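Chemist: model this:
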Amino acid sequence: MKFRFLLITLITLTSCYNIERNCKDYKTGTFYSEVTIDSMLYKSEFTRTTDLQVETYNGKIDSSQVRWINDCEMIFKTINPKSRAEHKDIHLKILTTTDSSYSFEYSYVGEKLKQKGIAYKK
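Modeler: Below you'll find the predicted structure:
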């Protein structure tokens, strides 16, 4: 009897916890993002269409092709890379969404080290 009560309680509590992910709302638009790496905050602004993202960081403009894997994951490929690091594709996954922002994690394709950040609609 105790087991049945515990099981029902557990199912009830876990069913109430749904992470909101309305990723389609963030496929296109103008955003700014904040990423903290080693206690340093990095901010950038970007505009995304379904297949292109143009980002401004520290006064420099960078363009990437966007390939959507599914509604919440995409791969960025830098257009006209200038360094060896820019040749590597970046995988980004939207983790959660709100009405005006989304949290994400990203890494170079094939690497385990992931960074997290938040992007806000402008």
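Chemist: contacts and neighbour counts: CA atoms only from here.
Modeler: Fine.
Chemist: how about residues contacting stretch 91-100?
Modeler: 19-23, 72-76, 102-109, 120-121 (CA atoms under 8 Å, 6 or more residues apart in numbering).
Chemist: in that stretch, what's buried?
Modeler: 91, 92, 93, 94, 95, 96, 97 (16 or more other CA atoms under 10 Å).
Chemist: for stretch 23-31, same thing?
Modeler: 23, 25, 26, 27, 30, 31.
Chemist: got a list of what the first one touches?
Modeler: Meaning residue 23. 71, 72, 94, 97.
Chemist: alongside the first, I'd like the structure of this one:
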Amino acid sequence: MNKLLLLSSLIMFCSCYQIERDCKQFKTGTFTSTIRIDDVDYISTFKRNDLIQIETFEGKTDSSTVRWINDCEVIFKTINPKNRAERKDVHLKILTTTDSSYVFEYSYVGEAKKQKGLAIKSK
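Modeler: Presented below is the predicted three-dimensional model:
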């Protein structure tokens, strides 16, 4: 009886807390993203549609093709890579969303090291 009460309490507690992930609204638009690496914030802006993302970072602009795996995960492939690192595809996963932003993690495809960031959609 005690185990049943504990199990039902856990189920009720877990069902009350759901992370919001309404990723569809972030597939297209204009965004500003912030990534913190070693206590330094890196800020970029990008515009994304169904096929391409154009990103500006530190005065340089890059374009990538966009391939959505599902509503919350996408693969970016640099269109004109200039070095070996740019030839690697990037996997991005949206972890949580609000009405105007999302928290994401990303890594090079096949690599275990992941970074996190925040993207805010422009109105």
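Chemist: with the second structure superposed, average distance for the helix or strand containing residue 13 of the first structure?
Modeler: Following DSSP states H and E, one finds residue 13 of the first structure within helix 2-15. By mean CA distance after the TM-score superposition for the first structure, the fitted helix 2-15 of the first structure averages 1.0 Å away from its aligned residues in the second structure.
Chemist: help me confirm that residue 113 of the first structure is found in a strand?
Modeler: No - Residue 113 of the first structure is assigned coil when assessed by DSSP: H, G, I helix; E, B strand; the rest coil, not a strand.
Chemist: mind checking how far residue 108 of the second structure is from residue 9 of the second structure?
Modeler: Distance, residue 108 of the second structure to residue 9 of the second structure, by CA to CA, to the nearest Å: 40 Å.
Chemist: more neighbours: these two, which one.
Modeler: Using other CA atoms under 10 Å as the criterion, residue 108 of the second structure and residue 9 rank with residue 108 on top: 19 against 11.
Chemist: give me the contacts around the top strand by length along the first structure.
Modeler: Selection of the longest strand in the first structure by residue count, based on DSSP state E, yields strand 60-70. Here strand 60-70 of the first structure makes contact (CA under 8 Å, 6+ apart) with 50-56, 74-79.
Chemist: of those residues, buried ones?
Modeler: Counted by 16+ other CA under 10 Å, these give 52, 53, 54, 55, 74, 75, 76, 77, 78 as buried.
Chemist: redo the residues you listed as JSON lines? Include secondary structure and distance to residue 45 of the first structure.
Modeler: Compiled in JSON lines, these are given as follows (DSSP: H, G, I helix; E, B strand; the rest coil; distance: CA to CA, whole Å):
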{"residue": "52", "secondary structure": "strand", "distance to residue 45 of the first structure": "14"}
{"residue": "53", "secondary structure": "strand", "distance to residue 45 of the first structure": "10"}
{"residue": "54", "secondary structure": "strand", "distance to residue 45 of the first structure": "8"}
{"residue": "55", "secondary structure": "strand", "distance to residue 45 of the first structure": "6"}
{"residue": "74", "secondary structure": "strand", "distance to residue 45 of the first structure": "18"}
{"residue": "75", "secondary structure": "strand", "distance to residue 45 of the first structure": "18"}
{"residue": "76", "secondary structure": "strand", "distance to residue 45 of the first structure": "16"}
{"residue": "77", "secondary structure": "strand", "distance to residue 45 of the first structure": "17"}
{"residue": "78", "secondary structure": "strand", "distance to residue 45 of the first structure": "16"}
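Chemist: all good on my end, thank you.
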